[in-house]
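Participant: Only the shape, not the letters, is given here:
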């Protein structure tokens, strides 16, 4: 699965760079990872807003893509805020210094890289892997919120990095495979928006909650928000699969 390798380059290298220089780390732009020649769409004509509406309409009416959008809307907005969460955990929950902060990011990156390499060897990105990745990510995020010890938090962050990569790589692959070439760029822009463009919404929310209630309670509340999104996605997947089965039976008869 090529997207597993792309996720390795984006997530793993980004987190490892923060562990090497925790005081001056910056978020690199992973946009180049989407520039594989095999994924480039031919230039389309028409108004920009009309093209965007067409991509959004396709995403919402296509079961495989809509499920990813639902899950990403929750996890991307509230779950993938590691740049905000980990410094707060290191400083206020674990009373750690810069070296500890770097180690936490390194654990997150290690889990991401290992999971991405394993995913790259798989031939299919299944819906089961997508949902399991989302559920595992949410549960691990809640466990990180409850962890009072540094070593336990580091171990949980390693697993959290793995779960985040399983989910994001599977989501990206399924969206691309379910989308026609002429719409792929527009649909994948939704993926980019929900994974990177939504963090400016979630990060201030986490910061405000942490300032008032502490990072542990804030992270528990964020995990609950992610859980609501995952539950909504699972309900949608179940109902849409049942509807598809009924339609197929009607056509057969």
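Facilitator: Here it is on my side, so go on. Everything numeric in this text was worked out from a predicted model, so none of it was measured. Residues are numbered from 1 along each chain as shown.

Participant: going forward, measure contacts between C-alpha atoms and count neighbours the same way
Facilitator: Noted.

Participant: now the end-to-end length of stretch 77-86.
Facilitator: 16 Å (CA to CA, to the nearest Å).

Participant: Report the buried residues of it.
Facilitator: 77-83, 85-86 (16 or more other CA atoms under 10 Å).

Participant: tell me which of these is nearest to residue 164?
Facilitator: residue 80 (8.1 Å; CA to CA).

Participant: which residues does the closest one contact?
Facilitator: 195, 199 (CA atoms under 8 Å, 6 or more residues apart in numbering).

Participant: ok, now how distant is it from residue 146?
Facilitator: For residue 80 relative to residue 146 (CA to CA), the value is 18 Å.

Participant: Report the separation between the spatially most central residue of the chain and residue 153.
Facilitator: Against the mean C-alpha coordinate of the chain, by CA atoms, centre = their mean, the closest residue is residue 168 at 4.3 Å. Per CA to CA, residue 168 is found 22 Å from residue 153.

Participant: What sits closest to residue 195 if chain neighbours are left out?
Facilitator: Nearest residue to residue 195 in three dimensions, chain neighbours excluded: residue 76, at 4.7 Å (CA to CA, 6 or more residues apart in numbering).

Participant: ugh, wrong one, residue 44
Facilitator: Nearest non-adjacent residue to residue 44, counting by CA to CA, 6+ apart: residue 182, 7.2 Å away.

Participant: so the one you found, which of the three states?
Facilitator: helix (DSSP: H, G, I helix; E, B strand; the rest coil).

Participant: what's the spacing between it and residue 28?
Facilitator: Distance of residue 182 to residue 28, computed by CA to CA: 28 Å.

Participant: again, but for residue 159
Facilitator: Distance, residue 159 to residue 28, by CA to CA: 22 Å.

Participant: Of the two, which one has the most company?
Facilitator: Between residue 159 and residue 28, counted using other CA atoms under 10 Å, residue 159 has the larger neighbour count: 24 against 12.

Participant: Could you point out the longest helix of the protein?
Facilitator: Secondary structure of the chain per DSSP state H: the longest helix is helix 215-252.

Participant: Quickly find the element holding the nearest residue to residue 52 once chain neighbours are set aside.
Facilitator: Distance criterion CA to CA, 6+ apart; nearest residue to residue 52, sequence neighbours excluded, is residue 186 at 6.2 Å. Taking DSSP states H and E as the definition, one finds residue 186 inside helix 181-192.

Participant: The structure to be compared is supplied as follows:
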């Protein structure tokens, strides 16, 4: 039976296994994120700086390790690398769960485990992103990227809702243990894949160093524009674990269930955006990406000014849709416009831009929330996101008109919509 167009990549057995394992594993991951933020708020007495620090520790290693991890992805078997990272992440969740259940949890221990998880995730992310095309091939990649977002956001709906309920009923410790168990699903999926059906990238004899990956990106203006915009939006705009936790606890005096509900409403929007993206058959354009980033920033500012909890919850749906609009466009552009033997390193640079700014943005926005208002991370982050998208669009248009013959010629013209 032929699958509907929006689910076409599920016709590939290896990808079908991967997607199924990811639904279970990512649900556990989102449960842990909610539980970890709430545990830090409990241990710190509601400190926004403490939440910012734990986010910085968890995402900071990306700035150092993503490029070496991308080089590993270009050299070695990605499936085996992913099995190793999944086992290591499960162990981190297990240790945190045992410590919390035993009553021994404190901020230094949570910080240390967050840093360890951040190091592992920094290796996992570029390998994971560059593995998708090996499962489905070039033609199915846009659909697979959209379905990856769909899977991620389905888990993002279910995970926070379950976490909010379970934290209320049985506290945070068991949630970490559930996440440790959920990692088994994706490990089984990876082990069950048929290696002969993976479309591995050809091993190039040219320079495979990290420096060559940086030079490759610098030569292509559309990649530089996408990466610069992603860095600014991700560093200052994508601050929802911090901003929603503080807004729930300190502005609306809510519970973990309220935080989980806001996270779920955001995920409903991103899920809807992913469903729309899965219907697209044409490659994304840079213009589409920049419009999505600008719209996201404007809508985030609107959320920051909403006066009630339920109005915030409602506005998070269009914010989530704009978020997925620009993030799936970015992923498509980065993967489809890059040569196969450079993909791991380029995705390593992408993950640095996507997560590496968190150690800067999260503590800063957490501090601003404490000295001004819990709404500040949303308002300031949205303004910076919108301005960054507009500025990068102007720069790209000016450089394209001045030097139209560079950077892959037709690729850049197609990417900018000209």
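Facilitator: Here it is on my side, so go on. Keep in mind that this is a model prediction, so the values were computed, not measured.

Participant: Let me see the TM-score of these two.
Facilitator: Once superposed, chain against chain, the TM-score is 0.85 (TM-score structural alignment, normalised by the length of the first structure); 242 aligned residues with a CA RMSD of 2.7 Å.

Participant: re earlier: ok, the residue nearest to residue 44 of the first structure touching residue 45?
Facilitator: No. Under the criterion of CA atoms under 8 Å, residue 182 of the first structure makes no contact with residue 45, lying 10.4 Å away.

Participant: Which of those two has more residues huddled nearby?
Facilitator: Comparing residue 182 of the first structure with residue 45 by other CA under 10 Å, the one with more neighbours is residue 182, at 14 against 7.

Participant: aligned partner of that one in the second structure?
Facilitator: Correspondence of residue 182 of the first structure to the second structure, assessed by TM-score structural alignment: residue 341.

Participant: wait, that match sits on residue 73?
Facilitator: No. Using CA under 8 Å, residue 341 of the second structure makes no contact with residue 73, being 9.5 Å away.

Participant: What separation is there between the aligned partner of residue 356 of the second structure in the first structure and residue 78 of the first structure?
Facilitator: When the first structure is aligned by TM-score structural alignment, residue 356 of the second structure is paired with residue 197. The gap separating residue 197 of the first structure from residue 78 of the first structure is 12 Å, by CA to CA.

Participant: Check residue 183 of the first structure too.
Facilitator: Distance of residue 183 of the first structure to residue 78 of the first structure, computed by CA to CA: 27 Å.

Participant: Residue 108 of the first structure now?
Facilitator: Residue 108 of the first structure is 17 Å from residue 78 of the first structure, by CA to CA.

Participant: before we move on, what about residue 17 of the first structure?
Facilitator: Distance of residue 17 of the first structure to residue 78 of the first structure, given as CA to CA: 23 Å.

Participant: What does residue 44 of the second structure correspond to in the first structure?
Facilitator: Residue 44 of the second structure maps onto nothing in the first structure, by TM-score structural alignment.

Participant: What strand or helix carries the nearest residue to residue 44 of the second structure once chain neighbours are set aside?
Facilitator: Nearest residue to residue 44 of the second structure, sequence neighbours excluded (CA to CA, 6+ apart): residue 50, at 6.6 Å. Assigned by DSSP H and E, residue 50 of the second structure belongs to helix 48-59.

Participant: ok, residue 49 of the first structure - contacts?
Facilitator: Going by CA under 8 Å, 6+ apart, the list of residues near residue 49 of the first structure is empty.

Participant: Is it part of a helix or strand, or is it coil?
Facilitator: helix.

Participant: check the fit of the helix or strand containing residue 83 of the first structure onto the second structure and give the mean distance.
Facilitator: Assessed by DSSP H and E, residue 83 of the first structure sits inside helix 82-88. Per the superposition on the second structure, helix 82-88 of the first structure and its aligned residues are separated by 1.1 Å on average (mean CA distance after the TM-score superposition for the first structure).

Participant: so whichever helix or strand comes after that helix matches what in the second structure?
Facilitator: Moving toward the C-terminus from helix 82-88 of the first structure, the next helix or strand (DSSP H and E) is helix 98-120. Mapping helix 98-120 of the first structure onto the second structure (TM-score structural alignment) gives residues 256-278.

Participant: The matching stretch vs the first structure, mean deviation?
Facilitator: Looks like 1.1 Å for stretch 256-278 of the second structure (mean CA distance after the TM-score superposition for the first structure).

Participant: Measure how buried residue 1 of the first structure is and give me the count.
Facilitator: 18.

Participant: Any figure for the gap between it and residue 120 of the first structure?
Facilitator: Taking CA to CA, one finds residue 1 of the first structure at 4 Å from residue 120 of the first structure.

Participant: Residue 150 of the second structure: how many residues sit nearby?
Facilitator: Using other CA under 10 Å, residue 150 of the second structure has 25 other residues around it.

Participant: need the contact list for it.
Facilitator: 270-271, 274-275.

Participant: quick one: what's aligned to it in the first structure?
Facilitator: Under TM-score structural alignment, residue 150 of the second structure pairs with residue 8 in the first structure.

Participant: Also residue 235 of the second structure?
Facilitator: Matched to the first structure by TM-score structural alignment, residue 235 of the second structure sits across from residue 77.
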